[in-house]
Each structure stands twice: as C-alpha cells, then as structure tokens.
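**Student:** Predicted model and sequence follow; I will ask about them next.
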Amino acid sequence: MKAGHWLTSKRLVFYPAAMLLAQILGVCILLYLHRYAPGDEGMAFSSDFRVFWSASHLALEGRGVDAYDINKLFPVLQGVDPALVQIRAWFYWFYPPTFLLVILPLAILPYLLSYAIFTLGTLFCYAAMLASFAKPHRIGLLILAFPPTVVAAYNGQNSFLTATLAGCGLMLLERRPVVAGVCIGLLALKPHLAILFPIALLFAHAWKAMLAAAVTALCLAVTSLLAFGTDTAFAFMNSIGIARQLATEGALPLEKMPTIFSAARLMGASTSLANGIHFSVALFGMLAVVVVWRKPQPMYLRASVLVLSSLLVSPHMFDYDLTWLALPIAWMGVHGLERGWRRGERELLVAAWISPLACDAVARGLSLQTGPLVILAMLGVLLYRARQATHAQGMAIEVSSTT
C-alpha cells in the first residue's frame, strides 16, 4: 500500500501553531531585552509606522514637502519617540505623494492608537482577501503564522495594504475588470511593486481594467499634488536618488532586502555589477510575465507569475514586502488541493512559507540572501506548468482539427 504524504491536514494546523507561538515568544524576548538594554533607535516596535505618522503630522500642518527633508522630519520623529538619538537611513521618507495622501489621517489620532488601528485594519483586509479565494480550505492560522505577517505587523508597515490591493486586483480581473483596475491603480501608492502590472494587462488585452487602473492612478496623483503642492513631486524624485545612494553606501540593511541586488552585494559584487545582475533577472521576470499573459492560461498561474516577477523587479524591497509571497503560495496550494499535486510541489510551498523566517539569519551568518532563490524556484515551477498547459492546448487543437 502506498503511504500518504507527510503533510497531512493535522500537521497543517500543528506546524503553523508552533511557528506562530515561537514567533510571538521571540517578539516578547525582543521587547524584554530592549526594555533593559535599549539602543539608540528608539522603541522596539512600530519603527516604520512612526515615519508614516510623522509624515502625516507634517502634512496635516500643511508641510507635506517637509516630510522629504530628514532635518525637518527627524524632530517630529523624536517627538514620537524621544529615545531617538541620531538619524538612520530608515528614518527617511521615500514614498510618493500618493502614499502621503493615503496616510494623511494617521496623525489625527494618538500615535499608539493610530498604529493599532492601521496595523490591525490592514491585517484584517489582508487575511480576508487571502481567505476569500481559499474557501473552503481554512488558512487563517497559516496567514497569521506566515513570518512576513509578523514582521509587517511588528514594524507597522504598509505591505498588508499593498498585498491586499494586488490580490483583489488579480482575483477580480476576469469577473469585475473595472473594480480590478481600480485596485491595481491604487498600487500607485507604492509604484515600484506595480511596474509589471500594466505589461500584464496590455498583453492580456484587459482594456477595461487597464483604463480603470490608469484613471485611478492619475486621479490619485493629481489629488495628492493638489493637496500637498507640486514641490512634493520634485522632492520625491530627489528622494529616489538619496535612497539609491544610501543603498550603495551600505547604510540600508542588505540582510533585510530579499532582492537580487542585495544577494549580489552580500556576496561581494560591486554596486555596478550587482545592478547589472539585478537588471538581468528583472528582465527575465518581465519576459516571464509577457510569455504567460499573452496566451490563455489559468488565472491562478498568470497571477502567481505576475506577483513573483514583481518581487524580482524592485532592487530595494524589504522583508515585510514578502507578504506578497503569500499570494502565489495560496493560489498554488489551492490549485494543488483541488487538481492534484506534482512531485515536489508541496515541499516547495512549505519551503517558501518558512523561508522568510530564515532570510535574515542566513544573510547575516552566511552572506547569502535566500529570498530571491525561493522566488525564482517558484517561478520556474510555474513557467514549466505554463509550458505544459500550452503544449496540451496545442495537442487538443491539433486533434480536434483532424477529426
């Protein structure tokens, strides 16, 4: 008798529960150690959200452009967290005016209350979006225990929001293209993660969604400029150069950046060589999107390829952005449960689900960034599936034409 697979439904409950408990324990230990041995970086948690709240505070005072000036932003950060001593690279505001418009209401509320509402609200939307297409499979515990979920919540980041918009846009594309386009257009609040979406829509001839996305992004951009002034657009463009300079100088933590650029730099490549390698892989990701989206393919496959390729494009993505990785994991997982598994696919998804937890430690200890390797492995499996599906369709057409 053939033995069943080791990944049973009971283990899919036990392992995530153990993982979540371990992560909560780790967070508690970090908070305890920080309490008795504080550093010069201020409070232990919500380190990214304090930048959002401070930028919102300046914008509400009519000084939105000052968010891009670290010498004017830092005093506000110190008002939020008096323990801050010196300026760090991650205290800068690098987001476009469109995101400044989205987070404008944050500073209306006291800091900790604002952090709790923003984090829990966006986490709820993220979990609801993932659970909606995984029905009837229960994945709530898998979502909460997914390491980037904990990282994003701990830091108060915006990746729950961007992943929700990307997931909703792709899930609704076939049924409600205009709504899908609006969701995709709203990704203009973090445009470096949405670069490949217009390419996908173009090759899929999704004209309604493409128009809705363009109109939404344009309206968001115009509204933000009317609200904060055109100077914010120029300040944002200047901040891109500052971010590039900080990354080149090593001021940004490369071990927390699961990108090809970071992987090459950690292995000793020069900045120019790392950029060249990253560009080559990003080009491969773009071509993967073109190949898959220009021909009829199952939507889960198209969407997964687009999300994975999007994670390969940006050279300055951080570990909390790997909340996006839950999308292809869930899509591939649901497809496998409903249609059957190929050999090794479950093991790959388990590795992808666990991998963000080890990225930082492996990068620090071995100077090896494993995040891009997992993304490339998943993309390779999907491209193989797409090739097989295309071949099967061609055979079916050939058979039908001869009968």
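**Tutor:** Perfect, thanks for sending it.

**Student:** Every contact and neighbour count from this point should use C-alpha atoms.
**Tutor:** OK.

**Student:** ok, the residue minimising distance to the centre of the chain - contacts?
**Tutor:** Nearest to the geometric centre of the chain sits Asp321, at 3.0 Å (Cα atoms, centre = their mean). Residues near Asp321 by Cα atoms under 8 Å, 6 or more residues apart in numbering: Pro148, Ala152, Ser159.

**Student:** The structure to be compared is supplied as follows:
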Amino acid sequence: MYAGAKGESPGSLVARLRDGAWPTPDRVHAYFRIYVAVMLAILIGYVFSVALAARSATPPAGADFVTFWSAARQAWDGHPADAYVPMLHEATTRLAFRTAASFRLPFFYPPPLLLLCLPLAALPYLAALGAWTITGLVGWMGCLRALFHDRLPILPVALSPLALLNALNGQTGFLTATCFAAGTALLRRRPMLAGMCFGALVMKPHLALAVPVVFCAACRWRAIVGAAASMATLCMLSWVAFGNAIWRSFLDHAPAARTVLTRGMLDPARMSSIFGAARVMHLPQDMSFAVQAAAAVIVLGFAWKIARRRPGAEAEGMLIIAAAPLCTPYVVDYDLVCLMIPIIWLAGRGNCTGWLPWERTILCIAYTTPLLFRTIAIDLHVPIAPMVTVLLFFAIGRRILSDDPPRRPA
C-alpha cells in the first residue's frame, strides 16, 4: 500500500519501511514467482544469443569469459607470457573466433588465475563457458550449503540477480564467492585451512584487502599463516608451470591495468565502487581516487573496531565479505555475487533473533536491485550500486554489534 492510499500518510509509509512488515510471506512468494518467470525469459533469450553467436562473427555470449579462454589458449600453446601483452592477446582472440571484431578485453589477472584457467583451453569456447559457469555455480552452492546447512534457500540464491549477472558475463564472481564462503565455513574449526581459502583470493587480490585487517584484529593468527602459505603456494605453482617469463610479463604490464580506470576504458557507470560513483557524479579523477581511499580507510577502521570484539567466525567472515567491494576502486557488478553470503546470514539472524529497524528493507534492496545497477547509473547518472553495498555493510556491522559477542574466537 502506498502513501495516500486509504488515508495512509508518508510518515506511516516510512514506518512500514523501517519496521519491514510489508514483505509478508505471501508477498515474497508472489513476487518471487514473477521474478522467476522474468528470469526464465531472460535465460531463454540468452540461450538464443549463444546459438546466434556460435554462427556469427559477433562477440560471443558470456563475452567477458573470452579473456580467460584466450589467455588459457595462449598458455596451452606454450606462450603464457603473451597473455599479458594486449595486442598479442587480442590477436589470439580474433584468430580463435575468425573475426576482425574488436573484443578489447585485456588479461590483467595474476598468473595463479591463468593456472586455474589452463584446462579450459582443451575445450571449444561454448563448452568451456558452460563448464566454467556450471562448476563455479555448483562449487559456490556447495560451500554455501556447508556454511548455512538447512538455512540455505537454494532456488532464490541460485537464481538471484547477483548470480545471474555473473553467469551472463562469464566472469569470476562464483570463484571469489566460493573462496569467501569456504573460508568462512572453515574459520571456526579449521582456521589454517580457512586461511588457505581466503589466500586463494590472490587470483583477485584487490577483493581481499579486508582479510588481513579483520584477521589481525580478531587474533586469527593461524588463519593468517594459512592465507600466506596459500598465496605463496599458488604463486610458486604458477612459476613452476609457466616459468619466470610469465611473472616478468605480468609485472611489466601491471601498470597498464590502471589505465582501465584512468583512461576511461571501462565506463564508470559499469563500476560498483566508490570510485566509480564519484566518476559518475563527474568528480575529477584525482578527487575520485581520494574519495575511494578515504572510504576504504573508514570501512577498514570500522571493520577493525568490530573485529576487536571477536564476534565469532561467521560474523568475522561476513565483515570481510561486506567490506570487500568498498575497499577497492575496481569493482564491477558481477564481483558482488559474494554479497549473497552476508545477505543470507543477515536474513537468518533476523529470523532467529528478531529484525532490527530497516534491516528487512535493506535486504530486499540488496537482493532485488543489482540487475538495475548499470541501467540506472548510465541513464540517470545515479550510482546506486555503492549505495547498496554501503547499506549492506552498515547492516552487517550493526547486526554484529547488536548481538552479545563472545570474548574469545569461536
């Protein structure tokens, strides 16, 4: 019911949003059925686009996956260092698809990710894309099941907007979300192994900036050792597999990754970071970086303060995940699939111990809006993605502080 209907005042509407009484079970089920119908239509369209792409010279479906598959092909052919040379990487992609179309998808990821992608080169593109997406989704859902047990709503999670964004882009969101979920699930009983899972984020290290902060604050020393060991092992394995040349090439071309941000190679409206929001609002580049740095310091400081209370393994994991997209300038909507983990956790806590003001409304916004992030930012110049991530981080921090935390690590 909206303000003005049957005499309802704007103040009453605000109260309903604050209390979160409006998403009743019947409404949630009805809205979800509509959402599933829409998503099935989108997926059917996606399948048709895959079929058309397979018969044409246009960039294929899951276009972002092209960069991983092409880099894997270069490594498979014995030239892994060439994956970091944009011109050679682009040439490999064009040759593989027999097209003159420009893909403009450079490979800037650390060598451990290339090592993981290597088996994909043995498959044709569409088969590799299917294997990448399905194994990523299954692995992520399996780790979520280990973390939440019977609290995991399988269908709403698997068909969530965040999951679909990653799947349709052929990106790494399931991989990083699996590392986050596995690490959090193991942190209480197997801290060393949990640290190894978090250390696997060396494949996308800019998403792991909150890990050492929270672990140090919570005195998770064994987890820190595990993370360091995992990072060193993955880097060593990539060196053994590919040799010195790949690391030299990666380090030589790493500064070029900054040009994605500084030269407008990626539309700021596609970003989900504080930096991207500042650029969408036409702030100068240097000021945008300063705003991002200030936001990261504030978020990490808040995370440190909360983690010092030692709220327990699950809460610490949620804090790390919720902080991740706020601490780096390079975040795109598909990277946010990891936020489904704190969304599920927060919903479970609310159902078990009662809901805090605005909590259910924040959860509904965080779950439903990701498919609109780019459209609203591009057409209306309103960067809602970082607004949603800030709201979710606030909700996670407030929930942890509202609970009675244990004084020793769980």
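**Tutor:** Great, that's in hand. Just so we're clear, the structure is a prediction, and the values are computed from it rather than from any experiment.

**Student:** Looking at structure 2 now, which of the contacts of Asp321 of structure 1 still hold up?
**Tutor:** Retained in structure 2: Ala152, Ser159, out of the contacts of Asp321 of structure 1 (criterion both residues aligned by TM-score structural alignment, their matches' Cα atoms under 8 Å).

**Student:** Restricted to buried residues, select the contacts of Asp321 of structure 1 in PyMOL.
**Tutor:** PyMOL command restricting these to the buried ones, with burial defined by 16 or more other Cα atoms under 10 Å:
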select buried, resi 148+152+159
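
**Student:** Looking at the contacts of Asp321 of structure 1, which are in helices?
**Tutor:** Under the assignment DSSP state H, the contacts of Asp321 of structure 1 contribute Pro148, Ala152, Ser159 to helices.

**Student:** Trace the last one over to structure 2, please.
**Tutor:** In structure 2, the position corresponding to Ser159 of structure 1 is occupied by Gly173, as judged by TM-score structural alignment.

**Student:** Which residue, other than its chain neighbours, is closest to its match?
**Tutor:** Closest residue in space to Gly173 of structure 2, ignoring its immediate chain neighbours: Asp335 at 4.9 Å, by Cα to Cα, 6 or more residues apart in numbering.

**Student:** Mind telling me what that neighbour corresponds to in structure 1?
**Tutor:** Counting by TM-score structural alignment, Asp335 of structure 2 lines up with Asp321 in structure 1.

**Student:** so how far is Thr259 of structure 1 from its match?
**Tutor:** Distance from Asp321 of structure 1 to Thr259 of structure 1, counting by Cα to Cα, to the nearest Å: 11 Å.

**Student:** Tell me which residues touch Pro156 of structure 2, please.
**Tutor:** Pro156 of structure 2 sits next to Phe32 when contact means Cα under 8 Å, 6+ apart.

**Student:** Mind telling me what element it is part of?
**Tutor:** If you go by DSSP states H and E, Pro156 of structure 2 is part of helix 154-158.

**Student:** of the ones in helices among the contacts of Asp321 of structure 1, closest to Ala188 of structure 1?
**Tutor:** Ser159 (13.3 Å; Cα to Cα).

**Student:** Give me the aligned partner of Leu363 of structure 2 over in structure 1.
**Tutor:** Correspondence of Leu363 of structure 2 to structure 1, assessed by TM-score structural alignment: Leu349.

**Student:** contacting residues around the closest residue to that match other than its chain neighbours?
**Tutor:** Ranked by Cα to Cα, 6+ apart and with sequence neighbours excluded, the top spatial neighbour of Leu349 of structure 1 is Ile329, at 6.1 Å. Ile329 of structure 1 makes contact with Leu349, Ala352, Trp353, according to Cα under 8 Å, 6+ apart.

**Student:** Where does the residue nearest to Leu120 of structure 2 when sequence neighbours are not counted sit: helix, strand or coil?
**Tutor:** Excluding the flanking residues, the one nearest Leu120 of structure 2 by Cα to Cα, 6+ apart is Ala128, at 5.4 Å. The three-state label given to Ala128 of structure 2 by DSSP: H, G, I helix; E, B strand; the rest coil is helix.

**Student:** any idea how far Ala128 of structure 2 is from Leu118 of structure 2?
**Tutor:** The spacing between Ala128 of structure 2 and Leu118 of structure 2, counted by Cα to Cα, is 11 Å.

**Student:** With Thr328 of structure 2 instead?
**Tutor:** On the measure of Cα to Cα, Thr328 of structure 2 and Leu118 of structure 2 end up 27 Å apart.

**Student:** wait, Ala212 of structure 1 sits on Arg176?
**Tutor:** No. Under the criterion of Cα atoms under 8 Å, Ala212 of structure 1 makes no contact with Arg176, lying 11.1 Å away.

**Student:** So which of those two has more stuff around it?
**Tutor:** Ala212 (20 against 14; other Cα atoms under 10 Å).

**Student:** Aligned against structure 2, show me the partner of the more buried one.
**Tutor:** Using TM-score structural alignment, Ala212 of structure 1 pairs with Gly226 in structure 2.

**Student:** Touching, its match and Leu187? I think so.
**Tutor:** No. Using Cα under 8 Å as the test, Gly226 of structure 2 is too far from Leu187 to be in contact (10.8 Å).

**Student:** residues shared between the contacts of those two?
**Tutor:** By Cα under 8 Å, 6+ apart, Gly226 of structure 2 and Leu187 have these common neighbours: Leu193, Ala194, Gly195.
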